[in-house]
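S.K.: structure, please.
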Amino acid sequence: MNFVLKEENGFSYIDEGEGEVLLLLHGLMGALSNWEKVVEEFSKEYRVIIPILPVYDLPLLTTGVKTLTKYVHKFVRYKKLKNVTLLGNSLGGHVALIYTLAHPTVVKALVLTGSSGLYENAFGGSFPKRGSYDFVKEKVEYTFYDPATATKELVDDVFRIINDRHSVIRILAMAKSAIRHNMKDDLHKITIPVSLIWGRDDKITPPEVAVEFNEELPNSELHWIDKCGHAAMMEQPEEFNKLLKQFLDKIKE
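M.R.: The predicted structure follows:
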């Protein structure tokens, strides 16, 4: 990525372009690079901001989706952001949902892809084995429809994270927090426009999760991307960007 990482007031983030704000939230073991093609495409017309979520830096006792949501709120207040369109993948989608419920006047619209909040099959249903590179490679590949999307760089990053005891304890705490914090009973309260852009071959948050989100969110639309797993904006960026543009054009004031 050729974008400048800014460090200010305890926040690390990318802030590219000008215009209405697209605030992008990455997943549990996601990174800023996950959104690279979205930033490249939409920073021509929008102000695209991606904060690094402090998944591995929170005190263990407070590691959870609510604490991440409070962090996002502090960031939004610090940057004085308004009329934001929130985009979230995986855990980032979950945080976006909680944030929208807590601060409805700030969020104009939501885009969710492979979002947790109802059900997720983390690590393909098994504990992350430390030390086994092949196991980690297999689990990163499981995230995608095409295993080739799991580049060596991506596998190396995840391998490094889960072989750090400090990080892996927080990953497990965060995953448990996400499972506990089920959104089903609250989704009907979110009445802003929501676009669900989902990989038809997502094994982490499978298609029935997207269907349930669509049923429970009163102002939502559901779009499928074929031959695509859990991170549509990485695996099928052109199709993802096309669907995102259609939604953003529709909600323009």
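
S.K.: every contact and neighbour count from this point should use C-alpha atoms.
M.R.: Noted.

S.K.: from memory residue 205 sits against residue 114, does it?
M.R.: Yes. Using C-alpha atoms under 8 Å, residue 205 makes contact with residue 114 at a distance of 5.7 Å.

S.K.: which positions in the helix or strand where residue 137 lies come out as buried?
M.R.: Residue 137 is part of helix 133-142, with elements assigned from DSSP states H and E. With burial defined by 16 or more other C-alpha atoms under 10 Å, the residues of helix 133-142 counted as buried are 133, 136-137, 139-142.

S.K.: one more, please, to line up against the first structure:
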Amino acid sequence: VFLLNGIFMSTKSWYPESSVLSKKYRVILHDFRGQWQSKKPEGKYTFGMHADDLYQLVKKLKLEKIHLIGTSYGGEVAMTFAIKYRDLLKSLLIITSVSEIDLHLKLIAERWKNAVRTKNVEIFINEWLGDTYSENFLKSNLDAIYPRLIEAFKVFDFNAGEKLIDCFLELYKNPLTPYLNKINIPTAVIASELDTLKPPKYSRIIHNEIKNSEFHIIQNSGHAVVIEKPEEINTILLGFLEKAKMKRI
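M.R.: Below you'll find the model as predicted:
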């Protein structure tokens, strides 16, 4: 089982899921090029490059077929991988992701890009925090998570962060939606009820385009549902992976 990060996530953010999944599956986490512990090569990044990097990793580990789970940016990489390398997949699970971008989401991403260009940790975090978490989660957890975020992002590479945002913005002109009908493996799509960044309408587009996909919506959670509602996510993941195994793809 591969878990693919959101745009500014690190592999640690998956702990509530990876710690549960690893009891039944071999779990592999990695940072994309431009993220945290991975290299940050010169030049622009594309979802195709991220998918190719993942392909190289799968081959290096000598794995025949994998279950692929991605959230947000990681879901967009996962869909790209499924379009390019579907023969390597047993199943696909997409969490709060998009296959296209409307003008509203484009403007949010450009706002994030302006913040990343300041290279100021607090300005940057304050810009996306409210877009990412639900009101109730922030009310209960902000005092605990804010100092940790400030500390973690002291080593954030802002130049690479800008390139990751540029990669995401490519979906405005070049959406994945027209290619989703090529995906013919067991797929589940998870949306989050209170997600204002990538609201459920985007997950419905993905669900409608991928034949026989499952659709789930998590109540009372914002965009970062893997952090806000890990128990509910784990229930869906474990149930779905079990079903995908039974199909012996």
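
S.K.: give me the TM-score for this pair.
M.R.: Here the TM-score for the pair of chains, by TM-score structural alignment, normalised by the length of structure 2, is 0.83; 230 aligned residues with a C-alpha RMSD of 2.2 Å.

S.K.: next SSE downstream of the helix holding residue 137 of structure 1?
M.R.: Using DSSP H and E, the next helix or strand after helix 133-142 of structure 1 towards the C-terminus is helix 152-162.

S.K.: all helices for structure 1, in order.
M.R.: 36-42, 65-78, 91-102, 133-142, 152-162, 165-180, 207-216, 232-235, 237-251 (DSSP state H).

S.K.: tell me which of these sits nearest to residue 12 of structure 1.
M.R.: Nearest to residue 12 of structure 1, of all those, is helix 65-78, at 9.8 Å by C-alpha to C-alpha.

S.K.: where does that closest one end up in structure 2?
M.R.: Mapping helix 65-78 of structure 1 onto structure 2 (TM-score structural alignment) gives residues 47-60.

S.K.: chain center to that stretch: distance?
M.R.: When distances are taken as C-alpha atoms, centre = their mean, to the nearest Å, stretch 47-60 of structure 2 is centred 15 Å away from the chain's centroid.

S.K.: counting neighbours, what do you get for the equivalent of residue 183 of structure 2 over in structure 1?
M.R.: Under the alignment by TM-score structural alignment, residue 183 of structure 2 pairs with residue 190 in structure 1. Neighbourhood size, residue 190 of structure 1 [other C-alpha atoms under 10 Å]: 20.

S.K.: surely residue 190 of structure 1 touches residue 101?
M.R.: Yes. Under the criterion of C-alpha under 8 Å, residue 190 of structure 1 makes contact with residue 101 at 6.5 Å.

S.K.: which residues does residue 136 of structure 1 contact?
M.R.: Contacts for residue 136 of structure 1 (C-alpha atoms under 8 Å, 6 or more residues apart in numbering) come out as 128-129, 155, 158-159.

S.K.: compare those with structure 2 and list the overlap.
M.R.: Retained in structure 2 by both residues aligned by TM-score structural alignment, their matches' C-alpha atoms under 8 Å are the following of the contacts of residue 136 of structure 1: residue 155.

S.K.: please indicate which of the contacts of residue 136 of structure 1 are buried?
M.R.: In these, burial by neighbour count holds for 128, 155, 158-159, counting by 16+ other C-alpha under 10 Å.

S.K.: burial count for the alignment partner in structure 2 of residue 201 of structure 1?
M.R.: For residue 201 of structure 1, the aligned position in structure 2 is residue 194, judged by TM-score structural alignment. For residue 194 of structure 2, the count of nearby residues is 21 (other C-alpha under 10 Å).

S.K.: same check, this time on residue 170 of structure 1
M.R.: Count around residue 170 of structure 1 with other C-alpha under 10 Å applied: 23.

S.K.: how deep is the nearest residue to it once chain neighbours are set aside tucked in, by neighbour count?
M.R.: Spatial nearest neighbour of residue 170 of structure 1, chain neighbours left out: residue 56 (5.9 Å); criterion: C-alpha to C-alpha, 6 or more residues apart in numbering. Other residues near residue 56 of structure 1 come to 19 when the count uses other C-alpha under 10 Å.
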